[in-house]
Each structure stands twice: as structure tokens, then as C-alpha cells.
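Sequence plus the predicted model coming up.
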Amino acid sequence: MTTYLLKSGILLFIFYLIYRLWLENEKMFLFNRIYLLASLVFSLLIPLQLISFEPSATSKIISVQLDELAIQKNSQSFKSLAESLDLTNIILAIYVTVFLVLIIRFLLNLFSLYNKVLRSEVQFVKGEKIILINEPILPHSFWNAIFINKQEFKNDRIPSELIAHEKAHLDQKHTLDILFIEFLQIIFWFNPLVILYKRAIKLNHEFLADAVVNNQFREVTKYQSLLLEIASNKTNIILASNINYLITKKRFIMMTKKESPARIFLKVCSIGIITSLLLFVFSCKDNPEESNTKKQNKIEKSSVGIEEKSTLPDEDDTVRSLAGLEIKPEFPGGIEEFYKFVGKNYQAPEEEGLKGKVYITFIVEKDGSLSDFKVLRDIGYGTGEEAVRVLKLSPNWLPGTINNKPVRTLYSLPITIQSPD
């Protein structure tokens, strides 16, 4: 999950940066709308590697780096595992709490709009559904209706340009975009990039609606003056398309900006090339055999004097190797049970002041048995041999698979020997 969130976050940032620097100031509003929505979908799907490019390998041995297991000399305290599980539960509880709050807020906003429709007068003007609201509001639209202040509508004080603006939102189905980004914001509430996308999408909606109004009335200056008159009104409907959203200098500039077909063509082609490259880079799987060689070299070097920091396998290499697995090998009962199994059976030496790290690798074979135990580092007094003894007691695992075929999987297990507190 961490790898997925990291990759999707990187993609979201790249696509958003491209939009801000390369696309936002161009008068290509429809393409920009498609780009923003597609980049969101792309960023969330590419890390799943539904499409993948895998280098050929004659022999596949996938590498998996296990979390560190801390064992005290009494062999009864599994501190690192407990702390890890506690932290995971806390993070999950926070996520679920915020998620539920956002869901409730979203449903309340929907109910508020629905309630307005139920208790308000409805009229149809030129085929458009008009909801007449008693409260002082600016015209805004949602789903298939335009919401307008009843008194101003009866007194014929609603400019035609405002009605045309909201009608453009309805005709172009902008509500679907808003609901989509609201849904993503609820799920990925911890990612600030989603908020930036939401702002960009809503502003682009205004560009699109402004273009429709100006094409229809051909009075840009008059329309800009109208917007300035209502710019001080702070009314904002969260789920609605609202004419008062982000009335800025940039919005006025875009109304009078000249199109350059050649520049637009160049930018559209460049976006296609960049997207293809990102798809290839983030969908490409490393050669597992090559990745394993890198890991072994790093670990073996550590045993002859390299600093302790360099003894652990590189996390990025591990993630790329693990990405080749469709199903990871599994200890009976899950990985937590494996940690408990090792902790229960491992007998640390009673040598006074003995502490440090044991590093061992083993292979989960295609039949689930464990083999090829290698102690890459220990702290003496039989600590490495004891780790091998315990792993040989392990029951068979469920093997990992690629393309529904079992594969050999190399596991790396760091064990830290601690003194009792």
C-alpha cells in the first residue's frame, strides 16, 4: 500500500506540474478538462500495473525484504512487531474517522440540495429546470437544475448571461466532474494534491462556461463588468457550479486570449509522449534475477566492514522486485504468525551485554518449503546458526505465483537481539 501511494502521489504531482506550467494558460479548455480527469485516473491505475512491461528472465527468484524482528534475551518480547502493529492500528483509526466525517459531510451537502428542490418552487424556462430559492443566493447549478433567487427571478433581474453560464455547466455535465473529485477527496483526504486538482477542475469549468457565454452574446466587456459586480458576493455552494467561483484576473485574461493552433497541436503531442513514457516507466518490472544480485552484493559487502547503514537492502529495489509477484508467499496464518513463530522458538545466548543484528536469507521454494539458508551477518555466539535452526522448523508456506505459476522467492530477515529493559 505504501508503494502504491508513493507511486500514485508522484504521478499526480508530475501531471499537475505539467498542467500548471504547460497547459493551464492555453485556450484549450476542453482538452484541459479531459487531461485533468484522465491524469487522476491514470495516476491511480498505473501503479496497480494492470498493464506491465516485464524484462525476460531465464530464472525468476523474487526478493522480499521482511520487517525487522526484535527479540529480547528472554525470547518473550517482540517489541518491534507490537509497536508496528499499534502504529498501524492508530493510523487506520485516524483514516477511518476522517473518512467517515467526510462521507457524512458529503451526504449532508447532497441532502441540502435535494431538500431545496423539494421545498422550492420549480419552473421550466426554455426547457431548463429552474429552482426558485427564497434565500439570497447567486445563480448556481447542480445535476439538471439551475438554482436562482426567487424574488430576483420574479422581478426579471437575473441577466441572461448568468442563465447561459449555468446552462453551460449543465449541458457539459460538470456536476459529474465535481462528484468524481469529491469522491476521490474523501478516499485520499490525506493527499493535498487532490485539493489542487479540485481547484483546477472547477476553474476550468468556469473557463468553459465563460467561453459559451461569450460565443453566444459576443459582448466580452459587458460580461466582465457583470462578473465584477457580483465578485464581492461570497456565497459558495460546495457541490454546485457557481458563477462566483475564483473570479480572478486570469479568468478575464482567458476570455480575450488568442488561440494558437500550432502551439496547441505541439502541446497535445508532447502530452501524449510524456504520458506514454510515464506509463512505460511506472509499469516496467525489474529483472528479478538482476535485482537479487544487487541485494546479495550489498549485504555481502556489509559483512567485511561497510557501515551498518549500508547492510540493509535498498527499499526501492525490494519494492520493484516484489512488484513481479501476483501472490506473495504466505506463512500459515499470515506474516504476523511467522514473526511470532520465530520469536517463540529463537533462543538468544545468555552472554552478558550481547546485542546486535543477525541478517539471514532463505528461499521459499515452489512447493512452499524453505531452503538455501544463508547467514549474511551475525554477532557471534551461535546467533546466526540459531536463526537457521528456527527457520528449518518452519512449516511449508503457500508459494508465491506469477502468471498463476509458483516461483521461488528469496526472503531477507533481519533479527535484532536486544538486552532486557
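Yes, it's here.

From here on, just use CA atoms for contacts and neighbour counts.
Noted.

residues of the helix or strand hosting R408 that come out buried?
Element membership for R408 (DSSP states H and E) is strand 405-418. Using 16 or more other CA atoms under 10 Å as the test for burial, strand 405-418 gives 406-418.

so what does the longest helix along the chain touch, helix or strand wise?
Using DSSP state H, we find that the single longest helix of the chain is helix 79-119. With contacts taken as 3 or more CA pairs under 8 Å, 6 or more residues apart in numbering; DSSP states H and E, helix 79-119 sits against strand 69-72, strand 128-133, helix 174-187.

Can I get the ones you listed in TSV including mean neighbour count and distance to G384?
Formatted as TSV, those follow (neighbours: other CA atoms under 10 Å; distance: least, CA to CA, whole Å):
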stretch	mean neighbour count	distance to G384
strand 69-72	22	13
strand 128-133	20	76
helix 174-187	18	45
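
Ignoring the adjacent residues along the chain, who's closest to K295?
Sequence neighbours aside, P313 is the residue nearest to K295 in space, at 5.6 Å (criterion: CA to CA, 6 or more residues apart in numbering).

second one coming, line it up with the first:
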Amino acid sequence: MIQYLLECLVFQLIFLLVYDLFLKWETFFQWNRVYLIGTYVLSLILPWVTIEAFKTTVPIEFSNYTQFVFQLNEIQVGTTDTEAAFLSPAEWGYLIFFIGVLFMALWFGFKLFQLYRLLQKGFVSHHIGFTMILVKESEIAFSFFKYIFLGEKVSKEKTPSIIAHELVHIEQKHSLDLLFFELMRIVSWFNPLVYLYQKRIAELHEFIADSEVSKHNKKEQYQILLSEVFQTQNISFVNQFFKKSSIKKRIVMLKKEKSKQIYQLKYLFLLPIILGMLLYTSCENETNEKSRTESSIKREGNETFLIVNDLNSMSEDEKNMREELMNELIKMETAQILIVEDESNSVKIHMDKGEIAKVEVEKGVLDAEAGTSQNFKNSVPFGEIEEVPIFSGCEGATDTRLCFMEKMEAHIKKHFYYPKEAQNKGIEGRVNVIFTITEDGFIENIKTRGPDKILEDVVVDIISKLPRMQPGKFEGENISVPFSIPITFKLQ
């Protein structure tokens, strides 16, 4: 979600920069209105859009490898309400967000109430196409949908021009634009750019109305009218005739000559910008599925890892490091494992005194380590197993696979515990565990990878308590079957 919000902000900033630099001072007012509303909506949609042609594809020689590991659905477990006294960081974030939404919604309601009070205090008169609200002891002048609010202190000579101005807002339904951005301010109260969008659209509404009215009135007289100081009403979603901060800009636009039609080509700037955004979102979604870590070497005990950005197109430095590690491992007397990996493919080269004993590709398994090349000697792809391992209690089940998954989940939840040390330190996250159900039905080769050893030890303890099972069978013979389970620890 944070990634989505950041992308929305960046896209909105780019669109606003284009508007301010190239379009704001052109007299293509209706085009600019479409631009402001359209680009804001686009900024909300584009982060979700991906184009398959832009995405990096996995070469077929990698995608066709058989998966030797069967991965169960993720199991999420956590503390109970009595175990955790505080909200998690994510829950605090949601709480702050909803408090902000509630506050902005109440503020919006308060501004509606202000309009209601003016409606109650004023004298109402109905006309063709609009309703006039004459407000006592006031010099205000603004419109909201079909209502025109006008202070009784506004001189009679100026009233026709003001009404003509506000009628443009009514006829072109400018209140809908402002109300749209007002609602966006409620749900995106933390986004400063939505306020800028609303400010830009409000200014544009005044340019449009001024332009239309000046066609039927002398520009000089209309400019004098704008130059006078009147009372304003601080309501962000109404079209105000007199607003000090925009008067100078409106006068400048009134004096400005009509833009040449050729300048409409500026709107074509949008095409490469949107194309670039689509390229980014498509490629970014793809890289979310892969780890974009920099090349590095990490040693833990006797394990050596070379992590690369892309298995299929390693850089020269990565190739040199791989060669160096290979030579180093060959010289060692004991068997070692070299893992070259990314998030979607894990290539494991098992070394034994200078000879490559076995090469395996396990797609979708994070850092699943094999002790020796013999670990999967009698393994068979799960989809080809004639008889899957039978969990205790599933002997008579019609769907042994489904029964296995249900029993496994029940076992984990039954034996789960959240160490106090992990709770106090705020440790949570996913622990990936891989283990083997041997030819004799025992649980062996338990390997884990998680955010902290405390959680890893809990998972090892839980898996170690699994009962002996009936082994899986293939072509009438017992076989060993590897399983992978992601278990997520979450503090409530």
C-alpha cells in the first residue's frame, strides 16, 4: 500500500509540474479542466496497470524445470489479545489514517453546516436556472450547484455581472469538480498534492467564468469590478467571485490574448509521460516478484552465498565472483554448497571435492538448502506421486492431499507458541521451513529461514513434533517427499 501511495504522489507531482510549466497560462480552459481531473484519476489508476509486453519474461529453459518441493499455503499465527498489549506498527498506521479521515469528514460536514446556516439566514428567491440567497449584512458572493449566495451590501450596479459570472459556474457544473476534490481530501488527507489540485481547478473555474462574462461586458469595467475588495467565505468547495489570492491572476488572464491553436500540441506531452509511467509500473511489478539486491557474498559457518540481481544476465563482476567462489570451493576438502539465487529461481550447485555432483533448480523456494546431493535422490515431483504421504488420521479420507493440509495446519496451530522474548522485542515476520517426509515416514532435514533465530527455533520445534506418516509412493515404491511451509508470526 505504501508503494502504491508513493507512486500516486510521484505521478501527481509530474502531472502538476507539466500543468504549471506548460499549460496553466494558456487559454485552453476546457482542455485544462479535463487535464486536471483526468490526470488525477489517472494517477490513482496507473499504479495498478501493467502491460505484459513490458514485463521481463523467464526463459523457457528455466521455467520448464520440475519443481521438487511442494509448498503448502501460508499459515499465519500470532499472539492473542491478552498476549499483546499494543498495536502493531501497521495497525497504528491504519488507526491514524482513519482518525484523519474521520476528522476531515467532520470538517466537511461543518462546512456544509455553514452553507445551511447561510441558507437559513438569507432571503430565498427562485429564478430560471438558479436560486438566489440574499444574505443580510454581508458582501459575500459565491455559488454552490444551483444556489447563488449574494450579500445584500453588494451594490445593485455590480450584481448583474456577478450573477452572470456565477451562472457560468452553475451551467458548467463546476461545483462537481470541487466536490470531487473535496472528497479526495477526505480519503487522502495526508496528500498535499490533492490540495494543490483543488486550488488549480478553482482558479481555472474563475478563468472560465471570467472569459465567458467578458465576452458580453467590457473587459475594462470587469477588471475594475475584480479589483474592488469584497468579503469572502472560507469554504473550499464553493465558487467564490471575490477571492483576494486569485484576483491578480484573473486580471492577468483577462488581459491575455487567446492562445494559438498550435499550442494545443503541448497536450501531447502526456503521451510519453503516461507511456513512461506504464513502463515503470509494469517493470516494477515484475521486479517485486524478484529480489533486487546488489551483488554480495555472505558467509555463515560453512555456507557460502553469491546473490545476483538476475540469473539470466549476470554482470561481469558477478561472473568473476562466481568463478572465484567456484575455484575456492573446489579446493576445499569437505563438501560445500554454492547457492546462486533470486526470488523466483534458486540454482543449487552441490560440490564434492572438485566435482559437481548434482545441479537442481527449485522455483519459488527461498533459500531452501540441501545438505548433500543425496537428499532428493528418491524424490518424485509431487504432481506425479501415485500415493501422497498419509497424515495420521487421514487413512480413510477420500482426498488425502486436502486432509494432509488440514491436519498440518491444525498441528501447527495446536503446538504454536509465541516466545515472550520475541514479543518484547517486537519480532514478527515469515519463517520459511522445508522438511522431508522420508521413505520410512519420519520427518528429517528440517531447514528454516526467517527474520530471527527465536522464531526459527519455534518452527523447528513444531515441525519436529509431527507424527510418523505413511510414506508417499511412486511406481509401488516408497519415496521421500520434500515439503515447504511458510509460517507467518504476527503480533496483534
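Okay, I see it. This one's a predicted model, so the numbers in the text were calculated from it and none came from an experiment.

of the helices and strands packed on helix 79-119 of structure 1, which approaches D317 of structure 1 most closely?
strand 69-72 (20.5 Å; CA to CA).

how much space is there between L268 of structure 2 and L42 of structure 2?
Look at L268 of structure 2 and L42 of structure 2: by CA to CA, to the nearest Å, they are 15 Å apart.

I251 of structure 2 now?
I251 of structure 2 is 32 Å from L42 of structure 2, by CA to CA.

neighbour count winner among these two?
When neighbours are counted by other CA atoms under 10 Å, I251 of structure 2 and L42 differ, and I251 comes out ahead with 19 against 16.

so what's that one up against?
Residues in contact with I251 of structure 2 (CA atoms under 8 Å, 6 or more residues apart in numbering) are 223, 226.

Tell me the helix or strand right after the helix or strand harbouring it.
Using DSSP H and E, I251 of structure 2 sits in helix 244-255. Taking DSSP H and E as the definition, the helix or strand that follows helix 244-255 of structure 2 towards the C-terminus is helix 270-288.

Next, the buried residues of that following helix.
274, 277-283, 286.

contacting residues around that helix?
Against helix 270-288 of structure 2 from outside (CA under 8 Å, 6+ apart): 11, 46-52, 54-56.

go again using 7 Å as the cut-off
46-47, 49-51, 54-56 (CA atoms under 7 Å, 6 or more residues apart in numbering).

What about I99 of structure 2, how many residues nearby?
Neighbours of I99 of structure 2 (other CA under 10 Å): 12.

So what does it match up with in structure 1?
The alignment partner of I99 of structure 2 in structure 1, by TM-score structural alignment, is T97.

State the distance from that match to E219 of structure 1.
Taken as CA to CA, the span from T97 of structure 1 to E219 of structure 1 is 50 Å.

Skipping adjacent residues, who's closest to H169 of structure 2 in space?
The nearest residue in space to H169 of structure 2 (CA to CA, 6+ apart) is A209, at 6.5 Å.

do the same with W143 of structure 1
T175 (5.5 Å).

same deal with H140 of structure 1?
Take H140 of structure 1 and drop its neighbours on the chain: the residue closest to it by CA to CA, 6+ apart is N242, 4.6 Å away.

can you tell me which residue in structure 2 aligns to the one you found?
So N242 of structure 1 corresponds to Q240, using TM-score structural alignment.

Tell me the spacing between its match and E139 of structure 2.
12 Å.

mind listing what the closest residue to R292 of structure 2 other than its chain neighbours touches?
The shortest distance from R292 of structure 2 to any residue other than its chain neighbours is 5.5 Å, reached at N309 (CA to CA, 6+ apart). With contact set as CA under 7 Å, 6+ apart, N309 of structure 2 has these partners: 291-295, 342.
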